[in-house]
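Student: Okay, structure incoming, though there's no sequence with it:
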């Protein structure tokens, strides 16, 4: 069973009380190789939970897939399996993978997302650091130019891109009139607090980024994911949404506990997210892409303040007494008061 946490023995040093020894909790970081049709696409450092959501969300962010119907199967690879993998169409139908890390709930989308393989009893014969996505027959595999044959650092989702022009692409789901909702300022400023309430591992380790999907209609967080990499946390959220058949996310807000970097805005745009709310600052390129995508981008969101960098029209001041409905009183009734 995989875990997002690890226990280590540490020495704590304080100027007044000296040195003490105790156990401490750390966030787990391990590499994940993502393959498409048996061929390596990328390697990323991640927290080893929700791997299938991460892989599918990564494929969505890269423009390889657009919906659950584009995926035939997602599975952990056999340890002795070559880089090309097995022909999925000659294998028995695999089972869902209950790995103890809430993957089971991830793997039951309403759309036709093939099958997810690797039963718990077969884990000894699989590598849970290698995930392979088998595309549906109608989907073209990625070309060599979009394959990133290197290790991607936890802090950067785009370091392996051959050029910035390749990333500056049109989203799979352009933001349209369905995203013309508004939120009041107080609601927006409170979103990071809602996110932090579900960051269970961060509360114990202080070492994970968080990302969540806020539903404008219900006023609730639909899903929260954590990872050592901020881009991985976002991919896990978007992968979950894809497998749940929720794309495009035209009435959702993506909330992140990190800065709003270019790659996070690009990932949100690929899923049709109209608003991105971040705890820290955006980059200049992130603001540029948000404006080009008609996305609302908010940074430095800290409970009592925020800064709107793009799409200001979606965020409105809270209602005041002067905005309340005024009850018309008849003249004769008014005179009797």
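Tutor: Structure's in. What do you need? Keep in mind that this is a model prediction, so the values were computed, not measured. Residues are numbered from 1 along each chain as shown.
Student: Could you use CA atoms for every contact and neighbour count after this?
Tutor: OK.
Student: Now do the same contact list for residue 25.
Tutor: 5, 6, 7, 8, 204, 205 (C-alpha atoms under 8 Å, 6 or more residues apart in numbering).
Student: so the fourth one makes contact with residue 26?
Tutor: Which is residue 8. Yes: in this structure, residue 8 is within contact of residue 26 by C-alpha atoms under 8 Å, at 7.4 Å.
Student: The two: who's more crowded?
Tutor: Using other C-alpha atoms under 10 Å as the criterion, residue 8 and residue 26 rank with residue 26 on top: 18 against 9.
Student: Now do the strands in the stretch 201-337 of the chain.
Tutor: Per DSSP state E, counting those that start in this stretch, the stretch 201-337 of the chain carries strands over the ranges 209-215, 220-227, 252-256, 275-278, 296-299, 307-310, 315-316.
Student: And here is the other one:
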């Protein structure tokens, strides 16, 4: 069976201003991915998520890390599953992650066994549960960024979105240094999947924790995205759209900086304003009476 790609081609009828024609349209592929964990002769399915094929091993590793199932150094191998119970046409949609220790408790994921590309899996379920496995980002920070750097992040990320440029239907997550340099970017139909792919890349490259880096997501900032960023040690999260109320609560409690509505040289800082330097522009002159 051929391996699915990130782009699927269709013939469509295009209607515009009273005229119509048949043309080819490129769409972002969306297919299920089953994530399995292997250890000591045991195999367990952790989740099934809808995703855009590509960077599947990173997605599996990032998802498992974000949900507290694995830590850096736990993974010995990742591969597509060739078990007899997997149909040939599904083998590129099933990833097995082999651990060097027994499979940890994953009952907290059972009620989220199947997740869509839109909502993600919230394994913690609440801030109370998150407190049990993630420590706040305490202590002095060396990460500061200027408004001018933040202004330029969306355009830089957009230039790295090759599949979005062809389909217009993908989210993206980008990892940046404080001077605005793009380190890595990943795309997916789901915002949380794009973040998982990025964190999974860092885990497999031995780069975790990502202290001193910025994360930019192309959509809104949800609780799941802040949770995944916190688990990866990311201090500053930016989104081109709005954050949710629980995302703001999480950022404020755990010491993260959260920036929303980052577009057209403007943004809101919802938490951790100390990491964003004051504007360098001179204040407007006082109004005459």
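Tutor: Perfect, I can see it now. None of the values given here were measured: they were computed from a predicted structure.
Student: about what we covered before: please tabulate the strands of the stretch 201-337 of structure 1 in CSV, including the columns mean neighbour count.
Tutor: Shown next, in CSV, are those (neighbours: other C-alpha atoms under 10 Å):
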stretch, mean neighbour count
strand 209-215, 25
strand 220-227, 22
strand 252-256, 26
strand 275-278, 28
strand 296-299, 25
strand 307-310, 19
strand 315-316, 16
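Student: Quick one, which of those gets closest to residue 53 of structure 1.
Tutor: Evaluated over these, closeness to residue 53 of structure 1 peaks at strand 220-227, with 9.9 Å, by C-alpha to C-alpha.
Student: Mean per-residue distance, that closest one versus structure 2.
Tutor: With mean C-alpha distance after the TM-score superposition for structure 1, strand 220-227 of structure 1 departs from structure 2 by a mean of 0.6 Å once superposed.
Student: Identify the residue range in structure 2 corresponding to that strand.
Tutor: Mapped onto structure 2 using TM-score structural alignment, strand 220-227 of structure 1 spans residues 181-188.
Student: Go through the contacts of residue 25 of structure 1 and flag which are in helices.
Tutor: 204, 205 (DSSP state H).
Student: among the contacts of residue 25 of structure 1, which two are most distant?
Tutor: 8 and 204 (13.1 Å).
Student: what residues are shared contacts of the two?
Tutor: Joint contacts of residue 8 of structure 1 and residue 204 (C-alpha under 8 Å, 6+ apart) are 25, 26.
Student: mind listing the helices for the stretch 101-250 of structure 2?
Tutor: Ranges of helices within the stretch 101-250 of structure 2 are 127-131, 147-159, 162-167, 191-204, 223-231, 245-254, based on DSSP state H, counting those that start in this stretch.
Student: What's the separation between the most centrally placed residue in structure 1 and residue 8 of structure 1?
Tutor: A centroid search over structure 1 (C-alpha atoms, centre = their mean) returns residue 234, at 1.9 Å, as the residue closest to the centre. Distance, residue 234 of structure 1 to residue 8 of structure 1, by C-alpha to C-alpha, to the nearest Å: 28 Å.
Student: now do residue 289 of structure 1
Tutor: Taking C-alpha to C-alpha, one finds residue 289 of structure 1 at 42 Å from residue 8 of structure 1.
Student: what do you get for residue 266 of structure 1?
Tutor: Applying C-alpha to C-alpha to residue 266 of structure 1 and residue 8 of structure 1 gives a distance of 37 Å.
Student: what does residue 54 of structure 1 give?
Tutor: Taking C-alpha to C-alpha, one finds residue 54 of structure 1 at 27 Å from residue 8 of structure 1.
Student: tell me the contacts of the closest residue to residue 193 of structure 1 other than its chain neighbours?
Tutor: Spatial nearest neighbour of residue 193 of structure 1, chain neighbours left out: residue 303 (7.1 Å); criterion: C-alpha to C-alpha, 6 or more residues apart in numbering. Residue 303 of structure 1 makes contacts with 189, 190, 191, 192, 193, as judged by C-alpha under 8 Å, 6+ apart.
Student: tally of neighbours for the fourth one?
Tutor: Read it as residue 192 of structure 1. 22.
Student: if I look at the alignment partner in structure 2 of it, how far off is residue 265 of structure 2?
Tutor: Structural alignment places residue 192 of structure 1 opposite residue 154 in structure 2 (criterion: TM-score structural alignment). In this structure, residue 154 of structure 2 and residue 265 of structure 2 are 10 Å apart, going by C-alpha to C-alpha.
Student: ditto for residue 128 of structure 2
Tutor: Taken as C-alpha to C-alpha, the span from residue 128 of structure 2 to residue 265 of structure 2 is 36 Å.
Student: more crowded one of these two?
Tutor: The residue with more neighbours, out of residue 128 of structure 2 and residue 265, is residue 265; 13 against 9, by other C-alpha under 10 Å.
Student: mind checking what the more buried one lines up with in structure 1?
Tutor: Matched by TM-score structural alignment, residue 265 of structure 2 corresponds to residue 304 in structure 1.
Student: so what's that match up against?
Tutor: 186, 189, 190.
Student: The same query, at a cut-off of 10 Å, please.
Tutor: 185, 186, 188, 189, 190 (C-alpha atoms under 10 Å, 6 or more residues apart in numbering).
Student: same question, residue 77 of structure 2
Tutor: 38, 57, 96, 97, 98, 99, 100.
Student: I'd like to know how many residues surround the fourth one.
Tutor: This points to residue 97 of structure 2. Quick note: residue 97 of structure 2 (other C-alpha under 10 Å) scores 24 neighbours.
Student: what's the matching residue for it over in structure 1?
Tutor: Aligned counterpart of residue 97 of structure 2 in structure 1: residue 133 (TM-score structural alignment).
Student: right, and that match touches residue 57 too?
Tutor: No: the criterion here is C-alpha atoms under 10 Å, and residue 133 of structure 1 misses it with residue 57 at 11.1 Å.
Student: how about residue 251 of structure 1, what's its match in structure 2?
Tutor: Superposed on structure 2 with TM-score structural alignment, residue 251 of structure 1 falls opposite residue 212.
Student: My guess is that match contacts residue 142. True?
Tutor: Yes: at 7.2 Å, residue 212 of structure 2 and residue 142 qualify as touching, with contact defined as C-alpha under 10 Å.
Student: related to what we said a few turns ago, which contacts among the contacts of residue 303 of structure 1 does structure 2 share?
Tutor: Using both residues aligned by TM-score structural alignment, their matches' C-alpha atoms under 8 Å, structure 2 keeps these contacts from these: residue 189.
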